[in-house]
Each structure stands twice: as C-alpha cells, then as structure tokens.
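**Student:** Any chance you could fold what I've pasted below:
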Amino acid sequence: VATGRTIRHPRRPRRLGRVGGVQPDGRTLATGGADHEVWLWDTETGSSIGSFAGHTCAVFSVAFSPGGRTLATGSADDTVRLWDVATGRSISILTGHTEDVFSVAFSPDGKTLATGSRDSDVRLWSTMMPRPS
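**Tutor:** Next up, the predicted model:
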C-alpha cells in the first residue's frame, strides 16, 4: 500500500538531478544529473554504489533494460549511451538526435529503445548487439 512517505533520501555533494529508474530486482536506483555522471544507489541503504562517466553534458534520463543488465542514458550532449551495469563500461553511443535527449525507455523484451528529444524527434533503436564472427 502506498503511504506517500519518504523511505530513503540518497545524498551526495553534487546535485543529484533526475531519477531514472530502479533495476528490475528493486535493489539499485539509477540517477543522472548536472555533473554529467550517472549514479547508482543501493535502495536499501541509500548509499552510492558507483557512477558512470562519459557524457559531456547533463544527464536527463535513465532506464534499465528489462533484465537489468543494461542501462540507457539520455543527455544534453544529444547522445544516448548504453552501459553494462556490471562493469560500468559504455557499450554503445547512439547518435542522431540534434538536441537534448529527455527520455529513454526500453520495450518489454529489451530489444528496442525509444528516445525522445528537444529536437521533436522520437527514435526507435535496436539494442541487439551484433555477434562477433
């Protein structure tokens, strides 16, 4: 039952910014902000458990894939990044938007990523990585 009561309040020295999503298992929260980084938080303790750096401007949106292994981030640098959650490595940079990317969302099967931007475009991206030959 929703109580409307705050149960955790993650804090860090820099501005926290935008909440993106909770990993499907409910253990990890991802946030983005003005510091160009993506932060991961333990939902039980509210403690920071890591960060991803790579965007060159504010991070406006984050979303976990349905399996929780990939994180998508949209930024004011006009790009979308896909991250390997386990390693923190950027696995793909999606370019095509010409202005800030405000929203990212995975399809239920995780094979498609939808993004929305200030440029008034909505784009659908395949998230299927090619297999090495």
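
**Student:** C-alpha only now, for contacts and for neighbours.
**Tutor:** Fine.

**Student:** Tell me which residues touch Ala114, please.
**Tutor:** For Ala114, the contacting residues are Ser103, Val104, Ala105, Phe106, Ser107, Val122, Arg123, Leu124, Trp125, by Cα atoms under 8 Å, 6 or more residues apart in numbering.

**Student:** now it, nearest residue through space, not along the chain?
**Tutor:** For Ala114, the nearest residue in space outside its immediate sequence neighbours is Leu124; the separation is 4.6 Å by Cα to Cα, 6 or more residues apart in numbering.

**Student:** now for whichever strand or helix holds that neighbour, which elements pack on it?
**Tutor:** When elements are defined using DSSP states H and E, Leu124 is found to belong to strand 122-126. With contacts defined as 3 or more Cα pairs under 8 Å, 6 or more residues apart in numbering; DSSP states H and E, strand 122-126 has these neighbours: strand 112-117.

**Student:** I'd like the structure of this one too, to check against the first:
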Amino acid sequence: MIKLERQFLKDMCFLAKNDSDVIYIDLEAKTAELFDSPNAESISIEKYVPILNSLASDLARESNGYLKGLHFSEYDCSFSLTFKAFHYNSIVWDKVKGFLLKSIVTPIVVSILTTLLTILLTSLSQPTPQ
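**Tutor:** From the prediction side, this is the model:
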C-alpha cells in the first residue's frame, strides 16, 4: 500500500466508526461525509480527487479488501470500510511478527539445537580415557 492510500484510509476511518457506515464523497465539493447522517462531520478530500477513481478501485480490489460496496458516478462516490481497513496496523504487525518468527527466530533455534546435538554426539562417540 502506498502512502497516499494509507492516508486516505486513515481519513476515512476518522469519519466512519464501524463497517456498516457508508461514506459519501461529493466530487464537486471535494468533501467526504457519512451517508444519511445528520450533523455529520465532513472532511476535505481535495488531494485525493485527481486519482480517487484508481485509488478507491485499488483499495476495493478483492486482493486488498479495504473497501466494499464501491459505487462511482460522475458527481459522487460511496463505499463502506471493511474490518481490514479499521485494523490495518494490527494486521501489518501480525505479518511482521510472522515473518520475524519464520525468518529469524526459527533458524537461530534450529542452529542452536543442531550445535548442541553435534556436541553431544561427538562427546558420546569418543572413548573415555582410562
């Protein structure tokens, strides 16, 4: 995920409180707000408008899965955020922990066990002095 996509998700998570909230983007006013919500807070999305279509489409792609129910028209856009969008940091941290465990910790443990086993077998195979 590129920095602009991550910033877009953070801004949208600021608006929506759960995955049932629908976010409505007015492309003419360049604002985003919750759909059908009185007293809804609105944020400016001016920096995303030039590439909003490709940005949202990439985030909604099944392999990414950050947006659902994406609808585009000439003047507006609407979508909901998924669980994955709300918990992005936790998911990334779990992937990093898994990588560290598989790529660093496991080889170190295997190396130590192999060394200890080699030392033990070598000491057992040598005759004892009399």
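
**Student:** After superposition, what is the TM-score?
**Tutor:** Between these two chains, after superposing, the TM-score reads 0.25 (TM-score structural alignment, normalised by the length of structure 2); 62 aligned residues with a Cα RMSD of 5.3 Å.

**Student:** Please report the distance of the residue nearest to Ala114 of structure 1 from Trp41 of structure 1.
**Tutor:** Going from Leu124 of structure 1 to Trp41 of structure 1 by Cα to Cα, to the nearest Å gives 28 Å.

**Student:** Over to Ala105 of structure 1?
**Tutor:** Counting by Cα to Cα, the gap from Ala105 of structure 1 to Trp41 of structure 1 is 20 Å.

**Student:** Just give me the neighbour total for the residue nearest to Ala114 of structure 1.
**Tutor:** In terms of burial, Leu124 of structure 1 registers 15 neighbours under the definition other Cα atoms under 10 Å.

**Student:** hang on, isn't it packed against Leu113?
**Tutor:** Yes - under the criterion of Cα atoms under 8 Å, Leu124 of structure 1 makes contact with Leu113 at 5.6 Å.

**Student:** wait, Ile49 of structure 1 sits on Ala30?
**Tutor:** No - Ile49 of structure 1 lies out of contact with Ala30 (Cα under 8 Å); the separation is 10.0 Å.

**Student:** Looking only at neighbour counts, state which of the two leads.
**Tutor:** Under the neighbour definition other Cα under 10 Å, Ile49 of structure 1 and Ala30 were set side by side, and Ala30 has more, 25 against 11.

**Student:** tell me the contacts of the more buried one?
**Tutor:** Remark: with contacts taken as Cα under 8 Å, 6+ apart, Ala30 of structure 1 is in contact with Val19, Gly20, Gly21, Val22, Gln23, Val38, Trp39, Leu40, Trp41, Val62, Ala63.

**Student:** Could you find the closest non-adjacent residue to it?
**Tutor:** In space, not counting the residues next to it along the chain, Ala30 of structure 1 is nearest to Leu40; the distance is 4.6 Å by Cα to Cα, 6+ apart.

**Student:** Go ahead and confirm the one you found touches Thr28.
**Tutor:** Yes - in terms of Cα under 8 Å, Leu40 of structure 1 counts as a neighbour of Thr28; the distance is 6.4 Å.

**Student:** Secondary structure element holding Ser61 of structure 1?
**Tutor:** Secondary structure assigned from DSSP H and E places Ser61 of structure 1 in strand 59-64.

**Student:** how much space between Cys77 of structure 2 and Ile23 of structure 2?
**Tutor:** When distances are taken as Cα to Cα, Cys77 of structure 2 and Ile23 of structure 2 turn out to be 8 Å apart.

**Student:** same deal with Leu59 of structure 2?
**Tutor:** According to Cα to Cα, Leu59 of structure 2 and Ile23 of structure 2 sit 14 Å apart.

**Student:** swap in Ser57 of structure 2?
**Tutor:** Taking Cα to Cα, one finds Ser57 of structure 2 at 15 Å from Ile23 of structure 2.

**Student:** Between those two, which is the more surrounded one?
**Tutor:** When neighbours are counted by other Cα under 10 Å, Ile23 comes out ahead of the other of Ser57 of structure 2 and Ile23, with 21 against 17.
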